[in-house]
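Colleague: this is the structure alone, sequence omitted:
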């Protein structure tokens, strides 16, 4: 079907989602007009000028599992290997005076050993908590990361006896970072989908991709 012969599409909003839609439509031969109220494209992930200095607004960290994002960057000529700094997943919490510091880093080992070794070598969690987390992950993997009925992530963690440091410093922060929602309100099924695609996938899928350039150069400028 020749979509371009009979369609002209207006995309409202020039953030990453709007620009992604526009890029895909253009690739299909559709004429596109993007409408954006701000002076710069990029939405919440863009560069701004304050007092003569260029700063990143809404700094974002990508994951190695963001295959479609990386594909779109390549499609508009933004090379992820040059524009993103890839590092293994690491979580560090210095802790208050009344608690132990927590640190977890996934090594560059083939999956699933990177996750197993990373959990066992985590500082600030007891051996019992680490074993319970590994057993829980095996259960989730055994079901294909699917729940018979959805519930909140907090309810799932309670049911699977995920308490202590790993709940506070691993599961709950990952939920807030990925879903922008606290565990008490977040969908457990959506969170398991994230785990399936990141720590449950290939080793590189769990890597963090840190911007090595200003945010405009990652996608907004090349897409424009």
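Modeller: Nice, I can see it. None of these values were measured; they are calculated from a predicted model.
Colleague: C-alpha from now on. contacts and neighbour counts both.
Modeller: OK.
Colleague: what is the helix or strand harbouring residue 136 packed up against?
Modeller: Here residue 136 sits within helix 127-142, counting by DSSP states H and E. In terms of contacts (3 or more CA pairs under 8 Å, 6 or more residues apart in numbering; DSSP states H and E), helix 127-142 is packed against helix 113-120, helix 164-166.
Colleague: list the buried residues in the first one.
Modeller: Spelled out, that is helix 113-120. 114, 115, 116, 118, 119, 120 (16 or more other CA atoms under 10 Å).
Colleague: burial of the closest residue in space to residue 90 that isn't next to it in sequence, as a residue count?
Modeller: Among residues not flanking residue 90 along the chain, residue 105 sits closest, at 4.2 Å (CA to CA, 6 or more residues apart in numbering). As a burial measure, residue 105 scores 19 neighbours (other CA atoms under 10 Å).
Colleague: my read: residue 105 touches residue 118, true?
Modeller: Yes. Applying CA atoms under 8 Å as the test, residue 105 and residue 118 come out as touching, 5.6 Å apart.
Colleague: what touches both of the two?
Modeller: Residues touching both residue 105 and residue 118 (CA atoms under 8 Å, 6 or more residues apart in numbering): there are none.
Colleague: put this next to the first one:
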């Protein structure tokens, strides 16, 4: 399904969520690659990692995969420890980083129980022509190139569900490109949406629910 931006004057703000069907994930890493290309992340930073696991005992073994974006928690520990309020929960449920306020203290990285945050040391892909000239969309406003110091360096970065794409009425890049159709994206406020129905499935679970973080990324086992 295609995400739809809220209509002007609508009474309810959409509450975005993602459902990932682990039975469909084949570990191809297309989500990782498309996310990196979409968000122009520097070396060593990937918002969508896929964790590979070996299950069972030889000779009865099998591979399983766990994609891990930012969980967009409803009670995000990262926001609670930020001393300058640079991390906050947006109205649509996406956890946002204000790169103009972030001081790079990295408390949020330590607080995230999912390892979903990374520090931007300012590295780039020098061998790629014009890499540093292209805007990273998560900054929200047009910035100059990193090499001139106009784009943020020394701040924390993470998945935002491709909020810039959502605002254009598109799905996150990882959802759009998933080869196995393992990812679903939509509005939890809409009981008729695919994600709302899947979230109430007996197969549904969230990572580390005991922590009370209330993730917006829901898995199907």
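Modeller: Nice, thanks for sending it over. Since we're looking at a predicted model, the values are computed, not measured.
Colleague: mind checking the TM-score on these two?
Modeller: Scored against TM-score structural alignment, normalised by the length of structure 2, the superposed chains reach a TM-score of 0.25; 101 aligned residues with a CA RMSD of 6.1 Å.
Colleague: on that earlier part again, in the helix holding residue 136 of structure 1, what counts as buried?
Modeller: By neighbour count with 16+ other CA under 10 Å, helix 127-142 of structure 1 contains the buried residues 129, 130, 132, 133, 136, 137, 140.
Colleague: okay, angle between it and helix 113-120 too, please.
Modeller: Calculated by axes from the mean of the first three to the mean of the last three CA atoms, to 10 degrees, helix 127-142 of structure 1 forms an angle of 150 degrees with helix 113-120.
Colleague: give the next helix or strand downstream of helix 127-142 of structure 1.
Modeller: Downstream of helix 127-142 of structure 1, the first helix or strand assigned by DSSP H and E is helix 153-159.
Colleague: report the buried residues of that next one.
Modeller: 153, 154, 155, 156, 157.
Colleague: which one of those is nearest to residue 178 of structure 1?
Modeller: residue 153 (12.7 Å; CA to CA).
Colleague: not counting its neighbours along the chain, what's nearest that closest one?
Modeller: Leaving out its chain neighbours, the residue that sits closest to residue 153 of structure 1 by CA to CA, 6+ apart is residue 188, at 4.1 Å.
Colleague: what about that neighbour, distance to residue 48 of structure 1?
Modeller: Going from residue 188 of structure 1 to residue 48 of structure 1 by CA to CA, to the nearest Å gives 36 Å.
Colleague: now swap in residue 119 of structure 1 and tell me
Modeller: Distance, residue 119 of structure 1 to residue 48 of structure 1, using CA to CA: 39 Å.
Colleague: dump the helices and strands packed on helix 127-142 of structure 1 into TSV; add distance to residue 63 of structure 1 as well.
Modeller: Converted to TSV, those look like this (distance: least, CA to CA, whole Å):
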stretch	distance to residue 63 of structure 1
helix 113-120	15
helix 164-166	20
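Colleague: out of the ones you listed, which comes closest to residue 176 of structure 1?
Modeller: Short answer: helix 164-166, nearest of those by CA to CA, at 14.3 Å.
Colleague: can you name the next helix or strand after the closest one?
Modeller: With elements assigned by DSSP H and E, the helix or strand that comes after helix 164-166 of structure 1 is helix 172-179.
Colleague: in that following helix, what counts as buried?
Modeller: Buried, per 16+ other CA under 10 Å, within helix 172-179 of structure 1: 172, 173, 174, 175.
Colleague: surely the last one touches residue 191?
Modeller: This points to residue 175 of structure 1. Yes. At 6.5 Å, residue 175 of structure 1 counts as touching residue 191 under the criterion of CA under 8 Å.
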